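K.L.:
Pasting the sequence and the predicted model now:
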Amino acid sequence: MYKLFEDRTRQFWILHTLGWLGFAIVNYLGSLVQETRDAYLIVVMLDSYIGWLITIPLRYAYQRVWHWTPWRMILTVLLLAFLVAAIWTAVRNFNYWEIYRHGARPDDWLKYIRDTPVAFYVILSWSGLYFGIKYYQTLQQEKQKSLTATNKAHEAQLKMLRYQLNPHFLFNTLNAISTLVLINETDTANKMVTRLSDFLRYSLYKDPINKVALEQEVYAARLYLEIEKVRFSERLSVAFDLESGTEKALVPSLILQPLIENAIKYAVASQINGGEIAITAKKFGHDLLLEVADNGPGMTITNGLPKSSDSGVGLVNTKERLSALYDNNFALVLTHNQPHGLKVNIRIPLELEKTEQEHA
């Protein structure tokens, strides 16, 4: 049905035909009180067909006046509607006298157009419906254009925010690989190159508009952490705690990466003995709770973000991505970890990935 009415020209012909068919039915049923002869049905059908035919040129005339000034357009529409009503009235009366009255013509020719006000009302109603539907179509078209533009802007924004990969990460990783090659740790260097390749492939080929299962996000996080673990060795400790059933929960791709990156920079790299990062996922009613916590020195939190503008870039980007994807149905909260450190909590709606069996 939607495809049937998608084409505006086709939509006009369907509605135009149905409207005049409805006029014929209503007019005939209303005449049964006074007119009983079958010949009157022919007159009604002819009247409706002439009305259907004579209003077609109005469509093309109205298309030309659509962009005129309001008063000029209104006066033109009234004039055209009255002219068409007069012609239609004359033809209708001619059909009535020639077919129903068997050629018994009236004495005064003015009787052929005496019902013009009634016909004018019908034609004016047709004109009102035409402009009303055309205005609605135009409004919907503009609304669709606005939604498309907004979606494209959100898509571009999401991609921009998602692809802001920290260049220091690439520099440090490549520098570590170079060092491993120089000290003949070729196996470790090869593993690091493979993990970096897998991580970059994941980050580039996962559409930021589409959500991924949490298990895929954890896989990317492990790749990232394994690369960093080569750099920090025993100084970096990682713990994952995923509640059963959260593996198939849908999350924005690489939503954890900037949080883990911040934790490594400010909780692990800044301490001689390194630090620990704990990644947790839980279900809470109809929501999914994600948490990235560290045992670093912590930070001063202002308005829900670290006081340091540099450390807050990844968190600001994450919050903007969540806002673009979930509108206001999300939360990103920073709290102090105990006994020390920082916790980043994310709450998003719980959406589960559909299995192939469910699709079938």
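P.N.:
Arrived safely. Not measured: the values here are computed from a predicted model. Residues are numbered from 1 along each chain as shown.
K.L.:
Every contact and neighbour count from this point should use C-alpha atoms.
P.N.:
Fine.
K.L.:
For the stretch 201-350 of the chain, which segments count as helices?
P.N.:
214-232, 257-263, 313-326 (DSSP state H, counting those that start in this stretch).
K.L.:
closest to Ala153 out of these?
P.N.:
Minimum separation from Ala153 across the helices of the stretch 201-350 of the chain (Cα to Cα) falls at helix 313-326, 10.0 Å.
K.L.:
what does the closest one rub up against?
P.N.:
By Cα atoms under 8 Å, 6 or more residues apart in numbering, the surrounding residues in contact with helix 313-326 are 154, 157-158, 161-162, 209, 255, 258-259, 262, 305, 330, 332, 348.
K.L.:
Pretty sure Phe240 sits against Glu276.
P.N.:
No. Assessed by Cα atoms under 8 Å, Phe240 is found out of contact with Glu276, at 11.0 Å.
K.L.:
More neighbours: the two, which one.
P.N.:
Applying other Cα atoms under 10 Å to Phe240 and Glu276 shows that Glu276 carries more neighbours, namely 18 against 13.
K.L.:
hang on, isn't the more buried one packed against Lys265?
P.N.:
No. Using Cα under 8 Å, Glu276 makes no contact with Lys265, being 11.9 Å away.
K.L.:
what about versus this one:
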Amino acid sequence: MLSNPNSIDSGKRGPGELNSRALFWWLHSAGWVGVFLVGYLSALAYGKSYELWKLLAPVAITGFLGTLGLRYLLRALSGVPPVRVALLMIGPVLAVSAAMGLTYAVILLNGWCGGCRVPSSWLGYAAYMGSQTYMVVGWVSLYLVITTWRKLRAQTEAALAATSMAHQAQLKMLQYQLNPHFLFNALNAISTLVLDRDPANANRMVQRLSMFLRHSLDADPMQQVTLKQEIDTTCLYLDIEKVRFTERLTVRIEIDDTCWPALLPSLLLQPLVENAIKHAVARRVEGTTLIVRAERDRHSLRLSVLDDGPGRPPPEAGRSQLEHATHGNGVGLANTRERLRMLYGARQSFEARDRSEGGFMVVMTLPFEVGGTAGG
């Protein structure tokens, strides 16, 4: 007598949902068959007529069909506060109980169960209907207990999966940030500034690199930060890269004033900016403009990372579809896409594609949640 609480009314159903549906039908059928057998065997034990099955079987079938209707009603009320569900279910529960009582009365009054004793007054029929009400209420209670437990279990599993994905993303990013090649480029840029007798910029670069690495090591990808904090961290990284590429890299930060205090997962923009640096700036001799943009669309935050570089490279032999579809860097963008999916479910979207005017763009949409202090 249970149902899948996470059922999705769509054409495609996964193996888990199909198994849950089969389990529901098995338990629902077994439950009402059990009700019939217990009632019938108990009656025989008390010396009642074996023909009592003619009465109990139709009543059990009525209960089977009636509670099926209650199941679909409860599914429609999913997400409604429990007290309201209880109030809304009073009428349907009484209706199913009355149907079972009516089946009982019709069979007895028409003499279809020859060996069955007919109640001497209407009170007997009312008492039987009352006993069926307890049974239907028990069915509804059991259904709600099991479906609530399944929802909690699904939420727990989703939270654990999101935690795992976030830590994987952090490990991937730390692997890049502490990559000897990255550190070599940064230190080489600092060395060049020293040789050019530019100690002020060299000192500034050392401070930026130190702050960036410290933040990367301390950041918890499960913790939300304001967009202001995320942009500040991203700018630390971009300042280091601007020393490497000088005039070849132009950065534009375009943030709506209302978006600065918006909350988002920490270190979300890093792999997207890294992707643009690697596949747009580093591969072009001429200059490249990198744009980081944030806009508010009612209850959503739209984040974009755009460049005017060469765009998605043409397909090559041996390159996977995922690598080609994600601007050649399957790990960074795929991890970001999966991280958003695990954290926000259907409330987010992720799109990576070529721009019509040239270049590449990644656009993310996630719920607009406010926290912190707005900044410019």
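P.N.:
Done, it's in. Because the structure is predicted, anything quoted here is derived from the model rather than measured.
K.L.:
Between the contacts of helix 313-326 of structure 1, which sits nearest Leu124 of structure 1?
P.N.:
Leu124 of structure 1 has its nearest neighbour among the contacts of helix 313-326 of structure 1 in His154, at 44.3 Å by Cα to Cα.
K.L.:
Check which helix or strand the corresponding residue of structure 2 for that closest one maps to.
P.N.:
Superposed on structure 2 with TM-score structural alignment, His154 of structure 1 falls opposite Ala162. Assessed by DSSP states H and E, Ala162 of structure 2 sits inside helix 122-177.
K.L.:
Output the contacting helices and strands for that helix.
P.N.:
helix 53-76, helix 82-109, helix 199-218, helix 330-344 (3 or more Cα pairs under 8 Å, 6 or more residues apart in numbering; DSSP states H and E).
K.L.:
try 7 Å this time
P.N.:
Under the contact criterion of 3 or more Cα pairs under 7 Å, 6 or more residues apart in numbering; DSSP states H and E, helix 122-177 of structure 2 touches helix 82-109, helix 330-344.
K.L.:
okay, how far is it across stretch 348-361 of structure 2, tip to tip?
P.N.:
End-to-end distance of stretch 348-361 of structure 2 (Cα to Cα, to the nearest Å): 17 Å.
K.L.:
Please identify the buried residues of that stretch?
P.N.:
Neighbour counts over stretch 348-361 of structure 2 (16 or more other Cα atoms under 10 Å) mark Gln348, Ser349, Phe350, Ala352, Arg353, Asp354, Arg355, Gly359, Phe360, Met361 as buried.
K.L.:
Tell me the gap between stretch 238-250 of structure 1 and the middle of its chain.
P.N.:
Computed by Cα atoms, centre = their mean, to the nearest Å, the chain-centroid distance of stretch 238-250 of structure 1 equals 29 Å.
K.L.:
Can you show me the helices along the stretch 1-150 of structure 1?
P.N.:
Using DSSP H, counting those that start in this stretch, helices in the stretch 1-150 of structure 1 cover 2-6, 8-31, 39-54, 56-65, 70-95, 116-162.
K.L.:
average offset between the longest one and structure 2?
P.N.:
Spelled out, it's helix 116-162 of structure 1. Once fitted to structure 2, helix 116-162 of structure 1 is off its aligned match by 4.0 Å on average (mean Cα distance after the TM-score superposition for structure 1).
K.L.:
packing partners for the host helix or strand of Ser29 of structure 2?
P.N.:
Using DSSP H and E, Ser29 of structure 2 falls within helix 15-45. If you count contacts as 3+ Cα pairs under 7 Å, 6+ apart, helix 15-45 of structure 2 packs onto helix 53-76.
K.L.:
tell me the angle of the helix it packs on relative to helix 82-109?
P.N.:
Using axes from the mean of the first three to the mean of the last three Cα atoms, to 10 degrees, the inter-axis angle of helix 53-76 of structure 2 relative to helix 82-109 is 160 degrees.
K.L.:
which secondary structure elements does helix 53-76 of structure 2 contact?
P.N.:
In terms of contacts (3+ Cα pairs under 7 Å, 6+ apart), helix 53-76 of structure 2 is packed against helix 15-45, helix 82-109.
K.L.:
what's the closest of those helices to Gly69 of structure 2?
P.N.:
helix 82-109 (8.8 Å).
K.L.:
Tell me how many other residues surround the closest residue in space to Arg162 of structure 1 that isn't next to it in sequence.
P.N.:
Nearest residue to Arg162 of structure 1, sequence neighbours excluded (Cα to Cα, 6 or more residues apart in numbering): Pro208, at 6.6 Å. The burial count assigned to Pro208 of structure 1 is 24, neighbours taken as other Cα under 10 Å.
K.L.:
what's the counterpart of Pro208 of structure 1 in structure 2?
P.N.:
Pro208 of structure 1 maps onto Pro221 in structure 2, by TM-score structural alignment.
K.L.:
how about its match, what does it touch?
P.N.:
Pro221 of structure 2 makes contact with Ala166, His167, Gln170, Pro265, Ser266, Leu267, according to Cα atoms under 7 Å, 6 or more residues apart in numbering.
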